[in-house]
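Colleague: need a 3D model of the following:
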Amino acid sequence: MFIDFEGIDGSGKTTLSNALADRLEGRGLKVTHARAGGELRSALARRVRPLTRDAQLLEMSARAEFFLNLAREAQQIDEVVRPALARGDICITDRSLYSQIALSAGGRGLEERPLRAAAELAGQGLWPDLVLLIDVDPDLARMRKRASKIRDGIVEEESGRKGLSGHGLLVRVRTQFLRMAAAEPERFVVVRNEGRALAMVVDEIVDVVTARLSGRPTRMDAAQPPPAAPAPVRDLEQACFAAIDELARREPWVAVHLLTGIPGRAAHARRMQHAQAWPRNVAASLAELRDPPSFELRAVLAPVAPAEVAASLRSDPGEPAMVLRGLLFERAPAPVLAGLSRNASAEAWALREQALERGWLERVLPGLAGLEGERAWNARERGIRAGLHGPVARSLSGLGGERADAMREALFPVARLEVLASTRGLNTPFAQRAREELAPVAPKPVLRSLEGIGAAYADALRVQLAQLTKEALDSVEGSDADLAWSLRERYLPVWPAAAVMSLRGLALQPRAQRLISLAVSSFPGSLAVLRAAYFVVARAMQAQARPAAPEAAAGPELRLGA
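Modeller: This next block holds a predicted model:
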């Protein structure tokens, strides 16, 4: 029997497919998992995979990407799946041909019929007997993926090819999967992987597989959203933390991730509750928090989660942050040095000089962002001579002027994405040319670079890309411009969490309160929307309360009228 797990990134395919393999083997059945632990069994397929993920290959067309992905799956089928079935094993795959159709048809917009014909050829007619489509809300999937990487101590990779297209790609791929499931109910079973314990999901999957093995029919479960919370939500604080606490019973590391950047006593109490079990996630959740209790917690977590503690400081130049960086330098030099952006203090340069003496130029360069001065420029020139083009480009972040743009021009052919990222918030002729050139192939980083830019061409890019991905709304965060409000209100039904989150930095005027209330009441089952609403309100109230005693950081109860 050939069983294929499908679903978007972060849906839980790998965890569930491994759990099924373990359960079946525990019953004495012979099982081959073609991608146990997330690693392809075929060595040749593993060599093809990096090509399909390399974000620097911007010229790769959607068709070329499809055929490379198809080549990988064809090799897996020929080398692993078909022999396993010939031996009489149950063969489990974590993605197969359907994933490539979903990505290329749903995500990239290619016509589905010829893709299916090509997939038929690649598999030589071998399709799964059972497809378990693990379905999950894309916002939750994204949060799960990030939280799991932090939990496992995985340093965040540069965005892969799929990441260049933004969150909208994930949404379109999910829609395509559900279409295919509806078209082939005899083959697909949709399993909802949210709102319940992992063990319950595994039990359901085992029951489905057992029924198929015994010849009993199985039905496709409709992908229903989780039960709706009462709407309208009048007490955001109570509702948000109730939802986070419920999630913590099943996926505590994800619940902790949702606390990231949220100020106040209630959030801090929950961090303390989970600090021993999930220290990396708790440390990462302290990002942007500068109150004394947060620094005290960082000090406690530093011995067990040094990299995450250092990264949580961001570019805070304050004395407590610099003291902590000095203590963490030996154990987590990369995030310590990266956090020195825009910091020309003697203490910052002392850390840089220590790193340079050890030959850590590559680690020093990103932390030179925003710095002029000959020491910084000399380090950049050394980086170019050493071939460190990406780190040098990142070191130009926040720098305008002829010298910076001349270096960007020189680096652009070999480090386009890093150069683009360095233009964030800059409105220069070079930045405009780079954005307009890369927008068709890398909309997400282009939109990210538009932060704070209100030029006509920037607004035109936002309008053009808003229907495709939420990052168009991210790019108007904190903006009170007419276009920003137009995008929020028009695309709230499509990107509700992003529309709410883009209010960050704005005062809670009636128009903002109405938009938040509409989002929360229109999407009562969305934890992402509820979390965004509470985050925006909590940060706005914190800003209004400054200066205040540390004890006041939690603020009063947060209520928002319907």
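
Colleague: could you use CA atoms for every contact and neighbour count after this?
Modeller: Fine.

Colleague: quick check: Leu110 touching Leu103?
Modeller: No. With contact taken as C-alpha atoms under 8 Å, Leu110 and Leu103 are classed as non-touching, separated by 9.1 Å.

Colleague: which residues touch Asp89?
Modeller: Contacts here follow C-alpha atoms under 8 Å, 6 or more residues apart in numbering; on that basis Asp89 touches 1, 29-32.

Colleague: out of those, which sit inside strands?
Modeller: Those of the contacts of Asp89 mapping onto strands are 31-32, per DSSP state E.

Colleague: are any of the contacts of Asp89 buried, and if so which?
Modeller: 1, 31-32 (16 or more other C-alpha atoms under 10 Å).

Colleague: more neighbours: Leu110 and Leu103, which one.
Modeller: The neighbour count for Leu110 versus Leu103, taken as other C-alpha atoms under 10 Å, is higher for Leu103 (25 against 17).

Colleague: so who does that one touch?
Modeller: Val173.

Colleague: repeat that for Thr32.
Modeller: Per C-alpha under 8 Å, 6+ apart, neighbours of Thr32: 21, 84, 89-92.

Colleague: can we see that at 10 Å?
Modeller: 2, 21, 25, 41, 80-81, 83-85, 87-93 (C-alpha atoms under 10 Å, 6 or more residues apart in numbering).

Colleague: one more to line up against the first:
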Amino acid sequence: MLIVFEGIDGSGKTTLSNRVARELRRAGLRVRHVREDGKLASPVSEGLRRFTRNPLHLALTPMAELLLYSARETQLLEEVTRPALAEYEVVIADRFLYTAEVLARWGRGLPEHEVRPILDACSRGLQPDRVFLIDVDPAIARARRRISKLLTPPQGTPSRKGLAGVGLQSRLRAGYRALAAESPRRWCLIENSDVPLDALVALLVQEVLRLKNGESSASPPVRSRPVAPIRSLTEARVRFLARLDGWMKQEPQLAAWFLAGLEGPDIAERRRLLAGPCPELIAHGLSGLTDAEAWSLRGQLEEAAPVQVLGSLKDLAADTPEAWELRERWETRKHEAVADSLDGLDSERAWKMRERLYFSAAEHVVSSLARLGGERAWEERWRWLSDMGGEPALGLERVARIACRAIRGVDDAQAWDWRERAFEAAPDAVLRTLQGLDSERAWEMRERHVARAPRAVLGTLDGLDVPRAWALRESFGVQCEEALDSFVGMEGATAWKLRTALADTWPAATVKNLGPLATTSRGQALIERLLENHPQDFALLRQAARAASDTTQERRDASA
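Modeller: Sure, this is the predicted structure:
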């Protein structure tokens, strides 16, 4: 019997499939998991997986990608899955050929008549006895992935698939749900948002045991209750906090993550409760905050989570007396994190600290030079590159990625020379260096590569209010949420036209995009309309909760 778990990245399918395999073994069944603990049992398939993930292969076309994904799954089927079906009572797969189909059709836009024959040839008639679609709001899935990366920083390069942006996960989710609707007797949709993990594992184990005993009826999917409309920002904040309170018991890391960047007494109370069990996540969520409560928490958490506390010294919090005192306390103990916290700072105090840190954290010191032009910054960059072996070292991926962090937002001739030398080794990192640049060379590079890496390219448009930037944002229609992230708080007819056009596709990003406009009558009217139309969207609730806090503070300031 073949059991397949499918779903978007961060849905929880890997965790659930492994737990179910263990529970079935405890029940006395012979079980083979062909991707135990997230690693494919076929070395060939694992190698193909690493290849397709590598952002070095930026130019990989949708059809070539489909063939590689199909090859990965076919090799696993022939080498491991089919033999296991002859030997074991239950074979479990974390992903199947459905992954290739959903990515090709819904993710990349290939037509069904081109995709299906390829996958049918690969499967050679083999179909799962049951497919569990682990379904989750993409915002929650994304949070779980980011939590994992924060607590256990990944080694190696970022995923190539991530270059497509947040919109890809939403399209993939829609694709999985469409396949499930086509074959309801084979697929079982399981929502993994507010249901305890142990309850989900028990439900899935019972369903497998029913199938094993010849009972064909699928257990009913776990679904959320209908959601009532929301009529005001205050009501949205109340509902957001109620959802958080549920997670504080069931999934405290998720609750801690979603507190990031929020302010107010109700938020501070929950931060204090989660500071003990989740110190790294609470510290990370203080990024940029400068109120007294934030500084008090930094002091409380710095011994338990010094890297995340230092990492929170961004934006308004970066160049304050409290920030410098914190850096100086940790300078000899956490060299790299202290150096990272100097990102973009151009004061004499920052330069003196870089000099002291250079020999213990050179890579992090040079990475902190983002957005800094001028002779002093280039002397430091060339000093580091000389230590790495000179200009030829820019052809090495690790060196190229560090160099790209060092020249982000720099538009002089030396920076462009480094970009050209680094592109072959780290093309995605080079694209990210274009942040805020408005030169002809920057636009040519963006326009040449935006189709392959829209997230990386759109992320460089932050704050650019020029016709070329608006044309690029508009060219993606509703495909990319990142277009909204690049013009936060901008007024004007073009900004409002695009904001309104994308609002119902990306309601949460639209509210975030309002920035200070969220306190205006036009901004509030838009938020209230979105809340009424999308009451089930948790990310929207969170952004509305932030807007409610901003509005309350503005009223207090006005009455003072």
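
Colleague: coming back round to it: let's have the buried ones among the contacts of Asp89 of the first structure in a markdown table, adding distance to Ala376 of the first structure.
Modeller: Listed next are those as a markdown table, based on distance: C-alpha to C-alpha, whole Å:
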| residue | distance to Ala376 of the first structure |
| --- | --- |
| Met1 | 61 |
| Val31 | 57 |
| Thr32 | 54 |
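
Colleague: just the helices in the stretch 401-550 of the first structure please.
Modeller: Per DSSP state H, counting those that start in this stretch, the stretch 401-550 of the first structure carries helices over the ranges 402-411, 416-422, 429-438, 443-449, 456-465, 471-474, 482-491, 496-501, 510-522, 527-545.

Colleague: redo these as TSV? Include mean neighbour count and distance to Glu204 of the first structure.
Modeller: Below are those laid out as TSV (neighbours: other C-alpha atoms under 10 Å; distance: least, C-alpha to C-alpha, whole Å):
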stretch	mean neighbour count	distance to Glu204 of the first structure
helix 402-411	16	53
helix 416-422	24	43
helix 429-438	16	45
helix 443-449	25	37
helix 456-465	17	39
helix 471-474	28	36
helix 482-491	17	36
helix 496-501	28	30
helix 510-522	19	30
helix 527-545	22	24
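
Colleague: could you dump these to JSON lines with distance to Ala223 of the first structure?
Modeller: Below are those laid out as JSON lines (distance: least, C-alpha to C-alpha, whole Å):
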{"stretch": "helix 402-411", "distance to Ala223 of the first structure": "47"}
{"stretch": "helix 416-422", "distance to Ala223 of the first structure": "37"}
{"stretch": "helix 429-438", "distance to Ala223 of the first structure": "36"}
{"stretch": "helix 443-449", "distance to Ala223 of the first structure": "28"}
{"stretch": "helix 456-465", "distance to Ala223 of the first structure": "28"}
{"stretch": "helix 471-474", "distance to Ala223 of the first structure": "26"}
{"stretch": "helix 482-491", "distance to Ala223 of the first structure": "23"}
{"stretch": "helix 496-501", "distance to Ala223 of the first structure": "20"}
{"stretch": "helix 510-522", "distance to Ala223 of the first structure": "19"}
{"stretch": "helix 527-545", "distance to Ala223 of the first structure": "17"}
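
Colleague: which one, of those helices, ends up nearest to Ala231 of the first structure?
Modeller: Counting by C-alpha to C-alpha, Ala231 of the first structure lies closest to helix 510-522 out of the helices of the stretch 401-550 of the first structure; the figure is 5.1 Å.

Colleague: sorry, back to before: and for Leu110 and Leu103 of the first structure, which residues touch both?
Modeller: Jointly contacting Leu110 of the first structure and Leu103 under the rule C-alpha under 10 Å, 6+ apart are 62, 66.

Colleague: relative to Asn69 of the first structure, which of the helices of the stretch 401-550 of the first structure is closest?
Modeller: Per C-alpha to C-alpha, nearest to Asn69 of the first structure of the helices of the stretch 401-550 of the first structure: helix 443-449, 21.8 Å.

Colleague: and that closest one, which stretch of the second structure?
Modeller: Alignment of helix 443-449 of the first structure against the second structure: residues 454-460, by TM-score structural alignment.

Colleague: surely Leu233 of the second structure meets Gly523?
Modeller: No. Taking contacts as C-alpha atoms under 10 Å, Leu233 of the second structure lies outside contact range of Gly523: 11.6 Å.

Colleague: intersection of neighbour lists for those two?
Modeller: Here Leu233 of the second structure and Gly523 share the contacting residues Ala547, scored by C-alpha under 10 Å, 6+ apart.

Colleague: mind listing the strands in the first structure by residue range?
Modeller: Secondary structure of the first structure by DSSP E: the strands cover 2-6, 31-33, 90-94, 130-135, 188-192.

Colleague: chain center to the second one: distance?
Modeller: Mean C-alpha position of strand 31-33 of the first structure versus that of the full chain (C-alpha atoms, centre = their mean, to the nearest Å) differs by 30 Å.

Colleague: how far away is Ala539 of the second structure from Ile527 of the second structure?
Modeller: For Ala539 of the second structure, the distance to Ile527 of the second structure equals 13 Å [C-alpha to C-alpha, to the nearest Å].

Colleague: intersection of neighbour lists for those two?
Modeller: 507-508, 511-512.

Colleague: spit out the contact partners of the corresponding residue of the first structure for Glu355 of the second structure.
Modeller: Under the alignment (TM-score structural alignment), Glu355 of the second structure pairs with Glu353 of the first structure. Going by C-alpha under 10 Å, 6+ apart, Glu353 of the first structure touches 347, 359-361, 364.
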